[in-house]
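Mind folding the following:
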Amino acid sequence: MINVFAQAPQGIQTAPHDIRMLAAGHQVAVREVDFRPVRDKEGLMLAFLSGLGLTQTFGRNWDALYDVLTDPEQRPARLALVLRDYERFRQRGRKLLPELEEVLLGAQREAQARGRALWLLAEEPDSDPRHW
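All right, here's what the predicted structure looks like:
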């Protein structure tokens, strides 16, 4: 399996199983955004607020999300954003998906233009009960 952190971020990629260990070896900070409870835009913004450790002053809109993802004062230079339950969210959140992916991929491009790295890693909860 290819180590995602050995290459520049490339869109939304599948998260490796041992993400935290791999990230630590490459000095990549990891933040997790849980999409399981997300049903609407407000829930989506709350998921990012929680996952990124933002304050209640976070604007909860697309521009504010882009700004916090690209702000070098708030984000580490090498950041992996783990998008938990992302594939299932893509099915139920179709109306939010175009804007969300535009923000995420735009932030990734902006990070790269500034010599920074933002990995977007889709992770699915393990459905095997032996891993619960």
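
going forward, measure contacts between C-alpha atoms and count neighbours the same way
Noted.

how about the helices in this protein?
For the chain, helices defined by DSSP state H occupy the ranges 19-25, 41-51, 62-70, 86-92, 97-113.

Just put these in TSV and tack on distance to residue 80 and mean neighbour count.
Listed next are these as TSV, based on distance: least, C-alpha to C-alpha, whole Å; neighbours: other C-alpha atoms under 10 Å:
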stretch	distance to residue 80	mean neighbour count
helix 19-25	8	14
helix 41-51	12	18
helix 62-70	11	18
helix 86-92	14	15
helix 97-113	10	17
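
Which one of the ones you listed lies nearest to residue 33?
Each of the helices of the chain has some distance to residue 33 by C-alpha to C-alpha; the shortest is helix 41-51, at 4.5 Å.

Would you do the same for the sequence below? I want to compare the two.
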Amino acid sequence: MMQVFDQAPEGIQKAPHEPRMIAAGYQVALREIGFSDVHDKDSLMMAVLRGLALTDSFGRNWDALYDVLTDTQARPAKLGVLLCDFDHFCKRHPRLAAELERVMLDAQRDAGKQGHQLWLLAEELESDPKSW
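The predicted structure is shown next:
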């Protein structure tokens, strides 16, 4: 069965089932950004800071995010970013999501030019049966 990590990263892809186990098998470092509580650019940057385990020196702007994702000294050569609850975020905040996507895709392309791989994996939260 073909896995997402068998191929070069291309755009925002659907996360595989059990992404943490699969990433470990491919020796891909996996970080998780949760979008459930994101409602503006500030909360988005805080989610990124937490998810990517950045320090408080992170600039919390688009340029800083791009720099973090393309910094070949500071990040693993094979990095997966799991975007949790991403579709809901995109529906709630289309303009903010479009900006984020542009920065992440630019970073993915430019990391690739430097011989690094950056997978962007959208994972949907399981719907809670109690909320039906």
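
After superposing, what score do the chains get?
Overlay of the two chains. TM-score (TM-score structural alignment, normalised by the length of structure 1): 0.94; 130 aligned residues with a C-alpha RMSD of 1.3 Å.

Turn the helices of structure 1 into CSV, including distance to residue 32 of structure 1.
Shown next, in CSV, are these (distance: least, C-alpha to C-alpha, whole Å):
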stretch, distance to residue 32 of structure 1
helix 19-25, 11
helix 41-51, 5
helix 62-70, 13
helix 86-92, 11
helix 97-113, 14
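
nearest to residue 130 of structure 1, of those?
helix 19-25 (19.3 Å).

so how much does the closest one differ from structure 2 once superposed?
Mean deviation of helix 19-25 of structure 1 from its aligned counterpart in structure 2 after superposition (mean C-alpha distance after the TM-score superposition for structure 1): 1.1 Å.

re earlier: please name whichever of the helices of structure 1 is nearest to residue 125 of structure 1.
helix 86-92 (9.5 Å).

what helices or strands is that closest one leaning on?
Of the remaining helices and strands, those touching helix 86-92 of structure 1 by 3 or more C-alpha pairs under 8 Å, 6 or more residues apart in numbering; DSSP states H and E are strand 117-123.

Mind reading off the mean deviation between the strand it packs on and structure 2?
In the superposition with structure 2, the average deviation recorded for strand 117-123 of structure 1 is 0.2 Å (mean C-alpha distance after the TM-score superposition for structure 1).

matching residues in structure 2 for that strand?
Per the alignment by TM-score structural alignment, strand 117-123 of structure 1 matches residues 117-123 in structure 2.

Quick one: residues in contact with that stretch.
Stretch 117-123 of structure 2 is contacted from outside by 8-15, 69, 77-87, 104, 107-108, 111-112, using C-alpha atoms under 8 Å, 6 or more residues apart in numbering.

out of the helices of structure 1, nearest to residue 128 of structure 1?
Among those, helix 86-92 sits nearest to residue 128 of structure 1 (C-alpha to C-alpha), with 16.4 Å.

quick one: the residue nearest to the spatial centre of structure 2 from residue 128 of structure 2, how far?
Nearest to the mean C-alpha position of structure 2, counting by C-alpha atoms, centre = their mean, stands residue 81 at 3.3 Å. Counting by C-alpha to C-alpha, to the nearest Å, the gap from residue 81 of structure 2 to residue 128 of structure 2 is 24 Å.

which residue sits closest to residue 20 of structure 2, ignoring its sequence neighbours?
Nearest residue to residue 20 of structure 2, sequence neighbours excluded (C-alpha to C-alpha, 6 or more residues apart in numbering): residue 30, at 6.8 Å.
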